[in-house]
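[1] Have a look; sequence and predicted model below, questions after that.
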Amino acid sequence: MRMQRWLALALAGTLAGCYVGPPSDWDDDFPDGPTVPDGSNSVEGVDFFIDSLTGPSVLGGDSLKEVHAKLCNRGNIFGVTDVSFFLSKDNTLDTRDTWVATSSRISVPAGSCRDASAQVGFVDLPETSYYLLAAADFDDFTFEADERNNEGTGGHISVDFNPPPRPFLSWVSSTDSSPFPLLQAQAEANDVIRVYRGDSCSGTPVAEANTCARGYAQVRINLSEYSETYYSARAYESAGNVSGCSSIPAPGGYENPGEDDTTPPPPPVITEATWQYGTNQQALRVRGTTEAGAEVGIFIDAQCTGIPAATVFANASGAFSANLTVQAAGGATVRRVFVAARDAALNESVCVEGPKYDTPCAPGYANCDGNPANGCEVNLTEDPNHCGTCSTSCDTPGDAVGVCVAGTCGNACAVGRYDCDGNAANGCESTYACSPSTCTISRSAELAITALSVVEDPVRTVPGGAWSFGTLMKAMAGDQDPSALVRQWLKTWTTPQTINGITLPARSQMLSRVLGPWEAKSGGANQPLDFSKAPFRLLAIMNRMDLRNPGVQSGEGRFVFGVLDPQGNPLEFTVILEFALPGGSPEAIQRWAKDWHELGQLGLNHPNYNAKLQALTDRFAKTGVMAGRPFGNALNQIRTNEFVLAEPWEMREFNLTETGLRPTTVKLTPDLGFENSNMLRDYIRANQADILAEQHVVPERIGGVPFLGASAQVPEGFFWRAPAVNTEARHKFSLNTCSGCHAGETGTDFTHISPRAAGRQAVLSVFLRGGTVRDPWTLAPRTFDDLGRRATDLAALVCGTSSAQGLTGVETFGGFPAPSNLPRARVH
């Protein structure tokens, strides 16, 4: 079924650039649009142009705004295209302009017009006015009689996504005989102030007014109709941005309140000032007591001067409480809180300071010299003089070099020395590169570890074990319950996701096939996930030191999991957790290489093998091992590969952020729509030398058009083609995409490490284990052996030789450490 459907699509792709008319049974139930405006002469073929362009006057707030283009076809045959919309400082479309949306693809009959619309959300641009521009067929998919008339210019659009400040509320005396008080709100000029019953700005507003040029608005409140203990208000901008909520107690005796009162409130008493650490924002809760009904201003790092960070009102017993979020300060910074009270007659108390707060260092950093002026000056994850804790020094025994990696001390060989015999007692005993007979790389113990003794370790792979899915996800959540993190991640499949301007449709079977059954076993959708019942089975632990980037990381360490159905059977769904190997110094790289190689020297059957492997994986999979990352976690990305949620087969990629696991582009892989397209042809031709050298980069956009894929969709046997390009360049480009490497280009059935049933070892693809397949385009034989390449690379690191098993001779590499033999443009 899969083969037939996708073969048809693949064959259809070879017709790109040919005109295909509508089928004879075309059922056009849609109303015709307006005809092409008078005076536009029909031309041969397809000829799109933008007749008119409209949009909102302001972009802002959290609601989507629609833009519309009247798209016409001056040609004599129908055409299918989309319209891309841009914001520009001038009225000329060029590379400096910002893409904001693209319509769906629409069919425009000959001599007719259709409406092309799209929704625009948040735009990351400075606040100012821009021209709205549009371009039909921006990716140049459709051949037209005239390609020069596809752009249109609309009116001006103002961009404003900054919310207004919360209004400052106070009750003021009436100047007339009205029995109802006036609520005065101070905010930005020309905002709309809406007043609500209660203190949470919820429900239907009871009154509203516009602020004047000075930012004031007064609203009369009918206390008999809207009798409340508190009232609240928000400020609304014309752009759609909304302020935070301010509240105020209902007035008591509002007629000329406090007219003769000149006594300030007593100094507030602060009973609590509790901070909660955050890397970008910090939460603060302040509690205390003061005069009943007084307004309390909370100031951060300022002695009751300027605008308070928050204002609240004391209740009838004088207690007040404020919860606010403030911009985070650097580690080792001292934060101060000040509070002052003001009564109804505007008398102000003295300023009171609360407890000081010493901002902790981010995970992986420390203030070892005790000087707050230079903050958290030490990186505990890689400083050999402060490794893991301040003043912990890494010793340098014998000919080895002490090195700190992930906050743990270890040894690496100095430049020009090698540990050929694997004997820790004599360290790096050799001043010559090791011979092949003493430097044998074990693929199964050092590179691709799939042995059941590891992936079904009775201690480390069970719930709570170091290699269990729940433990690894808990580390990503800062050693807290990972239920929220994992739910948020899995639910990204249940709603459309827009990445790089490309919208991925929802794959709703995530709920019915994976998350829903797991939640049912955990007690329900509102309960913490039970990770002892997590539907994930470990398939392999992978050493990817060939992905090292000196100065940044020593490579990657990966855990490959298969996803299970409710009965524990493997699904066509794998998840790869890809961690950086922390440390990019030559010594750190050498230490990682030495430690991976020692696994092979022990052998899979050695009783200490799994313990040594865990000590190694702990250095990249735990919290606090890589400074500067969320929770100090070294995750580079999570990549998924599945067919069970919907057709077609699809791969997605996710990054760990402070707010969870967020989808991102798939690297080196264009959107599937560019397969066999003129745009792909032009890209390959323009970058042919880099592609042949496997040094190319696939950009997110080309000419403002989203190019890099939001996912990698993989039809059966898929490989990338482009018309009239160099055959070898086509192969190298396709090989380095996710979709090409996992399908027709390498003769792979989607996964390089197969899902497995319990008690069975995962199977590796021909691309990994070695073998010959036919080039899908030329049918010439191509041989792959990626594990062999990785073995050669690791041998160069640990032994100074390029030899792996079965090879003879010794080749000493220049440089330290040896450069990776992995082409830069390969990320698999």
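    Structure received. Residues are numbered from 1 along each chain as shown.

[2] switch to C-alpha atoms for all contacts and neighbour counts from now on
    Will do.

[3] Contacts only, for residue 684.
    Shown in contact with residue 684 (Cα atoms under 8 Å, 6 or more residues apart in numbering): 691, 725, 729, 730, 733.

[4] Over to residue 825?
    Contacts of residue 825 (Cα under 8 Å, 6+ apart): 668, 694, 695, 696, 697, 736.

[5] how about those in JSON lines, adding distance to residue 379?
    Shown next, in JSON lines, are the contacts of residue 825 (distance: Cα to Cα, whole Å):
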{"residue": "668", "distance to residue 379": "33"}
{"residue": "694", "distance to residue 379": "35"}
{"residue": "695", "distance to residue 379": "32"}
{"residue": "696", "distance to residue 379": "34"}
{"residue": "697", "distance to residue 379": "32"}
{"residue": "736", "distance to residue 379": "35"}
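
[6] Mark which of the residues you listed are buried, thanks.
    668, 694, 696, 736 (16 or more other Cα atoms under 10 Å).

[7] picking up where we left off before, buried subset of the contacts of residue 684?
    The buried subset of these - by 16+ other Cα under 10 Å - is 691, 725, 729, 730, 733.

[8] what about versus this one:
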Amino acid sequence: MPLFFLLIKLLGDSMNKSTKKLSHMLFSKLTKKIRFGAVVVCAGALPCVGAEIKGESEILDLINPRPTNIVLERVGEGSAVLRAMFTSAPNQEVLHVFVEGEPVPFFDDGKKFDSRAGDGEFTAEVPFDFELFAQANQTLAETRRKNSERPLFAAGTRQKIGTQSFTEMGDGLLIDSQMDDSEASVLLPFNDSQLRLGERLSINFTGLPLGTISPSSSLLPTDPARSLMITDLSVVSDPTRTWACRRAGLPPMGNATGSWTFWTLMANVANGSASTSDYIKHLFKHWASLQTVNNFGVPARPNVYQQIIEQWEMRSGGPGVSLDPRQSPFRLLGIVLRADLRSDGSATYGGGDAGEGRFVFALHDGECHSERMTLIMEYKVPIDGCENVRDWAIKWKNLANSTQYNDDLASLTDVFASAGAAPSRPNQSAIGQVRTNELLAGSPFWELREFFLPDAGGFLAQTTVKQEPDNGHNNTGLLAKYVNSEWPNLVGPPAAQHLVPDSFLGQDFLAGAAPAPTLWDAPNSLLTVPTTPSPISPPPATIRDDALFQLALNTCSGCHTVETNTNFAHLDYGTPAGTPAILSGFLTGISLLDPRDGALTRSFDDLARRADDLDILAASSCTRSSARVPTGNLVLHALTAPAPQRSPH
């Protein structure tokens, strides 16, 4: 079997733990080799494969570098030269960009169209349809008439670095980019004759795909409150679908077995493998005794089982009885779409091609007094294929204007949350993971845990928390070695493409639970990461600063505390009953000082980022299934498209 297709197989939903370790190892090696332009791809002791890497472009498009600048020059009626500055490329003569599984070479050898060898600017002569490019610019202008400003985020990251505005000017679309430390603009032509032979067009931004026509079927900008982070009381207190809290001191009301209740969602995950009561009890037994996860001991927190299950039993009739859904202590805080986590073939989360759908619950005492815990059920959306995923995005955008909102929302959540939603997966459930944030009375610190369905199905089992090294490795030589080896993936661009492995240099590495708060750092004297200016953050940020920042931000403990100034939950578990969930500044917009270097400011506005991503997804060009598009247009599209997200949260 060719290595590429072996890799795709290894990265499938049915991987066991040992297979996942192998696939992560392979992907890490492939990433480093392909990203920096090796002509032949090798993976450890496995044979080199080169030309066998074809088709299934998602995994290859993931590891394309993102240039800091692109120059388009017309050199013939149907040909162009693309010049791209890759700050992350080492000194070499050739770098490959993959489009639809095919490598396109870019040269930095000082020959032909390349002006100077070794200057980091790579050049490719490619077939190019300038009329198609101009038509695509007209379509982009049309889609931006009602959404004339978008946030700018560093490629692959959740760090906001500026804004971008769109203005139609005569025969072109003017795009102005305002960054923290600079500004740039480009006028995209509406007529192919505007780009004459020998003229160069400098495209000084990424994250907005150019070059091919996208459909303009969904022109209104995404409404985050109606399409992405749905917390409106008419939804979370839907009397037919939720078991809702009106106010503290009163028992819940509504439908205790409604389709959006914790009880029914757990019943759907169990899908007949056990009674719903036993299934829920089994989940919370994990806190009652020591758990061993990735060879790390995760100490018991027995008060969790006592406060949730034993008190639920008492309200249901006494010790050991079956749980009564009418006594459930979980209230719905929000329904969340994470289309930005759509699969690229290697994502830590988002294993369904259309990303994730989530239900966020908060714990209460049975009479709607808030307890310090949230529980998130995160589903892999079982939809694939470009047109299908694009249609999925359009449906969520159009949901905002629905006259039967809850019914239409329910039809969308049924796609991933209903029993049997994913026939080929364990328990036929689309559940990806269940994650908890907890600091109940008697617990010594905040802690995050994660649970998944084993390949054989049955009960949920505790697993590692992704992208988080064990806390014992913080500020150690081993963590410094990890950052030293992974900084090209941490910083990119695109940034945050690293994968924290189960083990590193022969030591167990990925954590079994995430205590918080944690300030992630490494001894500066042991770091060899360059201290030159960062390609993804404004001055005075260095590559070293951003390597540590991206490591920390993408841990569960960092994102939920010191890196984002969040009180552990992005949807506040302490939100008073009968009011919409309070959202963190990380979601709604915040700027704060970097906790490791007070001279640096980090900005976040994640709901705006997700909305922009959904707008782009809903206008996907889906070139693979359309009429043949010249290679040059596809290359431009690949280099300007948003970098994939590998965030676990």
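    Everything's here; your move. Values in this document were obtained by computation on a predicted structure and should not be read as measured data.

[9] follow-up on the earlier one: output the buried ones among the contacts of residue 684 of the first structure in a markdown table; the columns should cover distance to residue 672 of the first structure.
    Shown next, in a markdown table, are these (distance: Cα to Cα, whole Å):
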| residue | distance to residue 672 of the first structure |
| --- | --- |
| 691 | 19 |
| 725 | 18 |
| 729 | 18 |
| 730 | 15 |
| 733 | 14 |
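
[10] Widest-spaced pair of these?
    691 and 725 (11.7 Å; Cα to Cα).

[11] Show me what residue 420 of the second structure lines up with in the first structure.
    Counting by TM-score structural alignment, residue 420 of the second structure lines up with residue 624 in the first structure.

[12] Can you lay out the contacts of residue 684 of the first structure as a markdown table showing distance to residue 620 of the first structure and secondary structure?
    Shown next, in a markdown table, are the contacts of residue 684 of the first structure (distance: Cα to Cα, whole Å; DSSP: H, G, I helix; E, B strand; the rest coil):
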| residue | distance to residue 620 of the first structure | secondary structure |
| --- | --- | --- |
| 691 | 32 | helix |
| 725 | 42 | coil |
| 729 | 36 | helix |
| 730 | 36 | helix |
| 733 | 31 | helix |
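
[13] follow-up on the earlier one: burial measure for the match of residue 420 of the second structure, as a count.
    Residues near residue 624 of the first structure, counting by other Cα atoms under 10 Å, number 28.

[14] Now do the helix or strand where residue 486 of the second structure lies: distance to the chain's middle.
    Using DSSP states H and E, residue 486 of the second structure maps to helix 477-491. A distance of 21 Å separates the centroid of the chain from that of helix 477-491 of the second structure, by Cα atoms, centre = their mean, to the nearest Å.

[15] what span of the first structure lines up against whichever helix or strand comes after it?
    Per DSSP H and E, the first helix or strand lying C-terminal to helix 477-491 of the second structure is strand 503-504. The aligned range for strand 503-504 of the second structure in the first structure is 701-702, by TM-score structural alignment.

[16] Select the longest strand from the first structure.
    As assigned by DSSP state E, the longest strand anywhere in the first structure is strand 570-580.

[17] so where is that strand in the second structure?
    Going by TM-score structural alignment: strand 570-580 of the first structure matches residues 370-380.

[18] Stretch 511-530 of the first structure too?
    The aligned range for stretch 511-530 of the first structure is 305-324, by TM-score structural alignment.

[19] Need the contact partners of that stretch.
    277, 278, 281, 284, 285, 287, 288, 327, 328, 329, 366.

[20] Select only the buried ones of those in PyMOL?
    Buried residues among the contacts of stretch 305-324 of the second structure (16+ other Cα under 10 Å), as a PyMOL selection:
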select buried, resi 277+281+284+285+287+327+328+329+366
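
[21] quick one: which of the contacts of stretch 305-324 of the second structure sit in helices?
    When these are checked against helices (DSSP state H), the matches are 277, 278, 281, 284.

[22] what sits against the third one?
    Which is residue 281 of the second structure. By Cα under 8 Å, 6+ apart, the neighbours of residue 281 of the second structure are residue 309.

[23] what's the longest helix along the first structure packed up against?
    Longest helix in the first structure, counting residues (DSSP H): helix 586-602. If contacts are counted by 3 or more Cα pairs under 8 Å, 6 or more residues apart in numbering; DSSP states H and E, helix 586-602 of the first structure sits against strand 400-405, strand 408-413, helix 609-621, helix 786-799.

[24] So which of those is the most surrounded?
    Across those, averaging neighbours per residue (mean count of other Cα atoms under 10 Å) puts strand 400-405 on top, at a mean of 26.

[25] Look up the counterpart of it in the second structure, residue range please.
    Taking TM-score structural alignment, strand 400-405 of the first structure hits no residues over in the second structure.

[26] by contact count, what packs against that strand?
    So strand 400-405 of the first structure, by 3+ Cα pairs under 8 Å, 6+ apart, packs with strand 408-413, helix 586-602.

[27] will you turn these into CSV that also has distance to residue 786 of the first structure?
    Shown next, in CSV, are those (distance: least, Cα to Cα, whole Å):
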stretch, distance to residue 786 of the first structure
strand 408-413, 26
helix 586-602, 18
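
[28] right, and these - which one's nearest residue 612 of the first structure?
    helix 586-602 (7.2 Å).

[29] tell me the angle of that closest one relative to helix 609-621?
    Orientation of helix 586-602 of the first structure against helix 609-621 (axes from the mean of the first three to the mean of the last three Cα atoms, to 10 degrees) gives an angle of 160 degrees.
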